[in-house]
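*Asks:* Okay, here's the prediction I keep looking at, along with the sequence it came from:
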Amino acid sequence: MAEVTDSKELSLRKGDYRPAEPDDLRAPCPVLNSLANHGIIARNGRNITAAELKAALRYLGMGFDVTAILVNGAFKVHSDDPKKGARLGLRDEDQVNEDGVPVLNLDQVGRPHAVEHDVSVTRQDRALGDCMRMNPDLLEQFLAAPKTERGFSASAFGKYRKIRYDKQKRDNPALEFDKINNFSGCAELGAVQCIFGRGFPYRVP
């Protein structure tokens, strides 16, 4: 079924690829960006409901439990003081669509003191540069990291995260990376392995 959000996109169907345009919003998360680029969620990255985001993550193969935890947390109200708000909350207070349903924009995923963190695999630390867009040098370093003939294993992912942490600890005096951030970073790569991995044990090609 064709999308009707924009006359320029009448020929596009869900699953068709279109890169982000200048006015589209995107997240620091490449998976969310890919979902938007393929029309699984709003291509402009705006006004995404919790139901739409849950359906999109299920489309990737995520379990109901993980999907519920991630989305329900993200749709809580954000606070720049993590002691006064939900740690994962990303929405503004009273941020709803025309039907009164809570919504989220993709760029809000990059808000500070929430789910986004330093020591990303493909993004620069917030204090050192652009933490939203993919850094080509970091991507090349990641793809060139040691791995088995069948691809990245859990061990290879873990070793590379340690390399990234050691480097950022040297290079970023303002590094913010506590135990929760470390858990988030490891969980991200764990999700990559579970979704895109092949064989047993899973390897990411």
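*Replies:* That came through fine.

*Asks:* rest of the way, CA atoms for contacts and neighbours
*Replies:* OK.

*Asks:* ok, how many other residues are close to the nearest residue to Q124 once chain neighbours are set aside?
*Replies:* Setting aside the residues directly before and after it, Q124 is nearest to C131 in space (C-alpha to C-alpha, 6 or more residues apart in numbering), at 4.9 Å. When counting by other C-alpha atoms under 10 Å, one arrives at 22 neighbours for C131.

*Asks:* And C131, how far from D94?
*Replies:* 26 Å (C-alpha to C-alpha, to the nearest Å).

*Asks:* try this one next to it:
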Amino acid sequence: MMRLTPFLVAAGVALANPDPPCKGLWKAPGPNDFRGPCPMLNTLANHQFLPHDGRNLTETAIIDAVTSALNFNASLGTILFENALIANPEPNATFFTLDQLNVHNLLEHDSSLSRSDAYWGNGHIFNQTAFDQSRAYWTNDLITADQLANAKVARQIHSKSFNPTYTFTHTMEEFSLGELTALIVGFGDKEAATTNRTFVEYFFQNERLPEELGWHKMSSVVNLEDILRLNEIIRNATSLFTTATPIIGRRDFHSGLLR
């Protein structure tokens, strides 16, 4: 489709939003702005690190946003972009829009920390009830990996219990772990694997970086090794075993039947 913007500018026609973005400045989304199920991408658009309308999110735009706003390594921006690009159904697409991420069971998934399951009507906008279920497990000022894992497991159990269409695949598990890790590298201490509860709650409820509460981006660059290490910490924390799982032999099996 022909892009008319340069022509309109040359002709002196007033544009709906002629002001250039002011990166970092928070601005609430308007009725014609796209938003999706990912609170971090929404937040980056609200702060104008990404196009505020949520459209035409290219690889360059994603890399620039995550490096500028969060001090992520550029390679993480590329990975994020490549994972999200599948949401654009156009062949050989080079961009995606935030609303394309709203397709259920593509990237948006059941048992989100802050969204209701799609079965109940909408899986991509913030839901206070779902979020309250999650944050009930964050019992300290610093949220630990265990507490993040507890909230994740609890939300899965709730969805599995009450949502007859509950779906959760291995791919969704990896997305879910990444979402929890993002809370640590975005608002906490990546070495200690903890995050600031006040910052996290403010972020989810406002889709805004908690700068007015004293937050600032990570001082050291966040790289893929950080993400993989933290993913594994949270993955291990989701286990309900308290010790290493033993190899059960015949004797153990029979004794178990007698208990």
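*Replies:* Nice, I can see it. All values reported here derive from a predicted model rather than from experimental measurement.

*Asks:* Mind telling me the TM-score for this superposition?
*Replies:* TM-score of the superposed chains, computed with TM-score structural alignment, normalised by the length of the first structure, equals 0.80; 183 aligned residues with a C-alpha RMSD of 2.4 Å.

*Asks:* Now which residue in the second structure aligns to V204 of the first structure?
*Replies:* Alignment note: V204 of the first structure maps to T195 in the second structure; criterion TM-score structural alignment.

*Asks:* show me what contacts its match?
*Replies:* Counting by C-alpha atoms under 8 Å, 6 or more residues apart in numbering, T195 of the second structure makes contact with L142, I143, T144, L183, I184, V185, F187, G188, D189.

*Asks:* again with L15 of the second structure
*Replies:* Per C-alpha under 8 Å, 6+ apart, neighbours of L15 of the second structure: L8, V9.

*Asks:* 10 Å instead, please
*Replies:* With contact set as C-alpha atoms under 10 Å, 6 or more residues apart in numbering, L15 of the second structure has these partners: T5, L8, V9.

*Asks:* between those, which is closest to R235 of the second structure?
*Replies:* T5 (47.2 Å; C-alpha to C-alpha).

*Asks:* Give the equivalent position in the first structure for that closest one.
*Replies:* In the first structure, no residue is paired with T5 of the second structure, using TM-score structural alignment.

*Asks:* distance of T5 of the second structure from T165 of the second structure?
*Replies:* 44 Å.

*Asks:* repeat for T171 of the second structure
*Replies:* T171 of the second structure is 17 Å from T165 of the second structure, by C-alpha to C-alpha.

*Asks:* ditto for L177 of the second structure
*Replies:* Counting by C-alpha to C-alpha - L177 of the second structure and T165 of the second structure are separated by 21 Å.

*Asks:* which residues in the stretch 151-259 of the second structure form strands?
*Replies:* Here the stretch 151-259 of the second structure has its strands, by DSSP state E, counting those that start in this stretch, at 188-189, 194-196.

*Asks:* okay, the ones you listed in CSV with distance to P51 of the second structure next?
*Replies:* Conversion of the strands of the stretch 151-259 of the second structure to CSV gives the following (distance: least, C-alpha to C-alpha, whole Å):
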stretch, distance to P51 of the second structure
strand 188-189, 26
strand 194-196, 28
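
*Asks:* among those strands, which is the most enclosed?
*Replies:* Of all the strands of the stretch 151-259 of the second structure, strand 194-196 has the most neighbours on average by mean count of other C-alpha atoms under 10 Å, namely a mean of 22.

*Asks:* Can you give the distance of that one from its chain's centre?
*Replies:* Strand 194-196 of the second structure sits 16 Å away from the centroid of its parent chain (C-alpha atoms, centre = their mean, to the nearest Å).

*Asks:* next one: stretch 175-189 of the first structure
*Replies:* How far stretch 175-189 of the first structure lies from its chain's middle: 13 Å, per C-alpha atoms, centre = their mean.

*Asks:* and it, which residues are buried?
*Replies:* L175, E176, F177, N181, N182, S184, G185, C186, L189 (16 or more other C-alpha atoms under 10 Å).

*Asks:* what's the matching range in the second structure for it?
*Replies:* Under TM-score structural alignment, the match for stretch 175-189 of the first structure in the second structure covers residues 166-180.

*Asks:* any idea how far K159 of the first structure is from the equivalent of L98 of the second structure over in the first structure?
*Replies:* Superposed on the first structure with TM-score structural alignment, L98 of the second structure falls opposite L106. L106 of the first structure sits 30 Å away from K159 of the first structure, going by C-alpha to C-alpha.

*Asks:* Check A36 of the first structure too.
*Replies:* Per C-alpha to C-alpha, A36 of the first structure is found 31 Å from K159 of the first structure.

*Asks:* circling back to that earlier point, what's the closest of the buried residues of stretch 175-189 of the first structure to Q141 of the first structure?
*Replies:* Checking those against Q141 of the first structure by C-alpha to C-alpha gives L189 as the nearest, at 15.4 Å.

*Asks:* Now that closest one. Nearest residue, chain neighbours left out?
*Replies:* Sequence neighbours aside, F157 is the residue nearest to L189 of the first structure in space, at 6.8 Å (criterion: C-alpha to C-alpha, 6+ apart).
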